[in-house]
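In: Have a look at this fold, sequence not included:
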């Protein structure tokens, strides 16, 4: 049962063909068996309380599309009654009394919120480790990282501890771990899934919440639960439901392959080859794939990105630094950069972002989707904070090795990270990013559905 798809489980639960009690029991047994070796789920609620909530779901009315489904929520999200630490020592004893919006929507849809999934401290860096809960390991090799910041979520999915997981994505935070754990992660068009209506709500259009799952169809099911406008948010858009995903013919579609952006993104050996194997699937389905030249200067995208990112992070974390609360070095670096910027520096960075958005819009007049790898490296040593070089080229920041995700992040496009299979030499999972124009979320998910039907990587190669 624990390896079943979320849409099959929720259908069976709502029709009373499967009991929430049985599913909860199997979920808890899987967590007890697997989680000690990977450390993906943290702050697990009391077993008796969870079983009682599952029993109540069986005895009461069907509450929504996720009725009776156990879900662990990413530990950047506040959930009432569950420690919400963000991996920070300053918040290790924080237990919210109310749900953030995304958690409230899951709960209203009938999900049973069982605990948290592990994250890097404050979600910074694509490697899940923190001083509160420790590191989360890759289930395909427990000596290696699972990525991040939605690393715990990806591992919980890959190992069958949950059928759906929420992620968030500023700089590949659900795309990178999806690729490294052989699952799917979807970064929706910016604004489709509203952020928590607190603090500054107008300027920082970088990060977004999004769904993760073992199939695009399950991504779609969860997206419909967490998306849609909130009257307290200045941004948001009403959209038609995406579940179930409509079939889309791949024949005749044009896909642009960006590769390593004309050698601007250094890659470890085998990354591009595995990505091209994924592209060959689309060719077998009737699409044409063209390798296209770098459409915009990579350094301009990078400079714009790190300016706007540091400015955003300083806005949220600077008060903690001012209070003398503990922060890791990368957080302090981001805050100090953000505090040093002038308004015109930020404006120039946004002008570059606007230029890249316009250029990308031109590309989508020719191509139905564009593709990049989800990462420039394979999963690295779990004890290493971050890769300091790729293929002999030094990395000048703690996140430069993640540069391949910035073309999407900078302009808020919808992007589906799909599993690409396993490296020929190391046997490790990798993935590719499939992205399209703003608002093409349903079309990108339909591409993913066709790809999944032809590959089914998460179902073929679950971790041992």
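Out: Perfect, I can see it now. All values derive from a computational prediction rather than experimental measurement.

In: rest of the way, CA atoms for contacts and neighbours
Out: Fine.

In: what residue is smack in the middle of this protein?
Out: residue 174 (1.7 Å; Cα atoms, centre = their mean).

In: Would you state the helices of the stretch 151-300 of the chain in chain order?
Out: Taking DSSP state H, counting those that start in this stretch, the helices of the stretch 151-300 of the chain run over residues 151-158, 175-180, 216-226, 271-284, 298-322.

In: name the helices or strands packed onto the last one?
Out: It refers to helix 298-322. Judged by 3 or more Cα pairs under 8 Å, 6 or more residues apart in numbering; DSSP states H and E, the packing partners of helix 298-322 are helix 329-340, helix 343-363, helix 406-411.

In: Return the set of buried residues in the second one.
Out: Residues 349-350, 352-353, 356-357, 360, 363 are the ones in helix 343-363 that count as buried (16 or more other Cα atoms under 10 Å).

In: try this one next to it:
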């Protein structure tokens, strides 16, 4: 990615290595990140809560630790941004909900604890739609987050603030979470990397239904290797997540391996490609861009077939399981304080109330069959490639697309079908920047692997990323930072806080 030369523009691995060598201090990196936030964030509104005095103090402590010759963690001195769905002690955790507008966290979420113990420093909280409901990062507490490539457009969600913070150089790492594409969609829209791991690889303490694995946290960064480094710290043994297998204090996956990705020979691998999984409402512009991108990549991937797993019933399965999550977590808010609950959350709760026990049982049985069909498919395929999102970013005033190419959508999340196709089966998936739409906006390529082949997905993505960087039509480009610095505050725009 073509970037500026300030310390805040360094990738995580490069910044960490410079700090360890003495070429850069943690304080200098922190100060650079703060300066970038203050210069650019008024235009995009990504980092919605921060305490820069404490952030600077933690950076000084990191430098003092290094000067004293004490052991340094693998993320020593690296700033990271935190999605406003998990706790950072002393900062607000609002979930984008008016009900929690004044909520201040008293302790760190386990993910934040793990990152701190590895030496990373939280810079602040990033914007999200209310309760992560949707792929447009707007809410009544913090307002809208805009796409840094075009401030009139949607930045994606629900980890939209994290993706924009990365794209703009606010921090080299950020946390995100993903149910129906909440890591992958904003990564695609903002030219960064978002990785959804297999269930249990990153333990989750905040799922309202612990045994329903369609939601997981994951890393976000500006490169695949940086995502792997972050994942190596997040992927800990934790019995509180029923999908995290813990034996003799460890897990079957070796966390450290994520920080040192192996090289892989793409010519030996069997790839499948699909524009729509047979059911996703993919727009014509996305299909055309995907074909163009794959044409440029084809010389490097000799074993490609156009096919996809059987995704029969995907929309219905995802709708019912998603509704269960919202009913369990938010029904009381809709009942007791409906005036403080937004449209998306309310619609999901109302939808859930309409399902019967038979509907739930049918969806769970269908998910089991769906999962097995995906396992059959991956017996003859190593990795599956698709667009990350069905449609390009739209006007951020629009809650969600109501139609794509003239075809009416079933719900506000139906346009995320390319992402939730793999969510239902529980397979790891990553979005990497690859090429551009005709209007110059970043295009996201999704790579999916076998369940628990997280290391393989990251390794393949890293190899593709290195190839993409050498192809002028595909190589990512950073947003126009000077233009963002000169832009009026997003908060002055009509509709900034007018969220349905």
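Out: That came through, no problem. Here the structure is a predicted model, which is why all the values come from computation and not from measurement.

In: Can you give me the TM-score here?
Out: After superposition, the two chains reach a TM-score (TM-score structural alignment, normalised by the length of the first structure) of 0.95; 458 aligned residues with a Cα RMSD of 1.7 Å.

In: coming back round to it: so which of the buried residues of helix 343-363 of the first structure is the closest to residue 147 of the first structure?
Out: Comparing the buried residues of helix 343-363 of the first structure against residue 147 of the first structure with Cα to Cα places residue 353 closest, at 26.1 Å.

In: Show me what that closest one aligns to in the second structure.
Out: Applying TM-score structural alignment, one finds that residue 353 of the first structure aligns to residue 367 in the second structure.

In: Contacts only, for that match.
Out: By Cα atoms under 8 Å, 6 or more residues apart in numbering, the contact set of residue 367 of the second structure is 317, 424-425.

In: buried ones in the strand or helix carrying residue 482 of the second structure?
Out: Assessed by DSSP states H and E, residue 482 of the second structure sits inside helix 481-486. For helix 481-486 of the second structure, the neighbour count (16+ other Cα under 10 Å) marks 481, 484-485 as buried.

In: Stretch 15-28 of the first structure now?
Out: 18-21, 23-25, 27-28.

In: Next: stretch 91-103 of the second structure.
Out: Under 16+ other Cα under 10 Å, the buried positions of stretch 91-103 of the second structure are 91-98.

In: for stretch 437-450 of the second structure, same thing?
Out: Buried residues in stretch 437-450 of the second structure, counting neighbours by 16+ other Cα under 10 Å, are found at 437, 441-450.

In: where's the aligned partner of residue 217 of the first structure in the second structure relative to residue 465 of the second structure, distance?
Out: Matched by TM-score structural alignment, residue 217 of the first structure corresponds to residue 225 in the second structure. Going from residue 225 of the second structure to residue 465 of the second structure by Cα to Cα, to the nearest Å gives 10 Å.

In: residue contacts, residue 423 of the first structure?
Out: Residues in contact with residue 423 of the first structure (Cα under 8 Å, 6+ apart) are 270-271, 274, 429-430.

In: once you map those onto the second structure, which are still in contact?
Out: Contacts from the contacts of residue 423 of the first structure that recur in the second structure, judged by both residues aligned by TM-score structural alignment, their matches' Cα atoms under 8 Å, are 270-271, 274, 429-430.

In: Redo those residues as a markdown table? Include distance to residue 204 of the first structure.
Out: As requested, these are exported to a markdown table (distance: Cα to Cα, whole Å):
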| residue | distance to residue 204 of the first structure |
| --- | --- |
| 270 | 35 |
| 271 | 32 |
| 274 | 34 |
| 429 | 32 |
| 430 | 30 |
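
In: Closest one of those to residue 12 of the first structure?
Out: Once Cα to Cα is applied, the member of those that ends up nearest residue 12 of the first structure is residue 429, at 30.9 Å.

In: once the structures are aligned, where does stretch 124-143 of the second structure end up in the first structure?
Out: Using TM-score structural alignment, stretch 124-143 of the second structure pairs with 115-134 in the first structure.

In: end to end, how far does the matching stretch reach?
Out: 16 Å.

In: And for stretch 137-147 of the first structure?
Out: By Cα to Cα, the extent of stretch 137-147 of the first structure from end to end equals 9 Å.

In: Repeat that for stretch 381-397 of the first structure.
Out: End-to-end distance (Cα to Cα), stretch 381-397 of the first structure: 18 Å.

In: same deal with stretch 94-110 of the first structure?
Out: End-to-end span of stretch 94-110 of the first structure (Cα to Cα): 25 Å.

In: Go through that stretch and flag the buried ones.
Out: Neighbour-count burial for stretch 94-110 of the first structure, counted by 16+ other Cα under 10 Å, picks out 94, 96, 99-104, 106-110.

In: ditto for stretch 171-188 of the second structure
Out: Neighbour-count burial for stretch 171-188 of the second structure [16+ other Cα under 10 Å]: 171-188.

In: Filter these down to just the ones in strands.
Out: Among those, DSSP state E puts 173-178 in strands.

In: Please produce JSON lines containing these, extended by distance to residue 415 of the second structure.
Out: What follows is those, written out as JSON lines (distance: Cα to Cα, whole Å):
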{"residue": "173", "distance to residue 415 of the second structure": "27"}
{"residue": "174", "distance to residue 415 of the second structure": "25"}
{"residue": "175", "distance to residue 415 of the second structure": "23"}
{"residue": "176", "distance to residue 415 of the second structure": "20"}
{"residue": "177", "distance to residue 415 of the second structure": "18"}
{"residue": "178", "distance to residue 415 of the second structure": "15"}
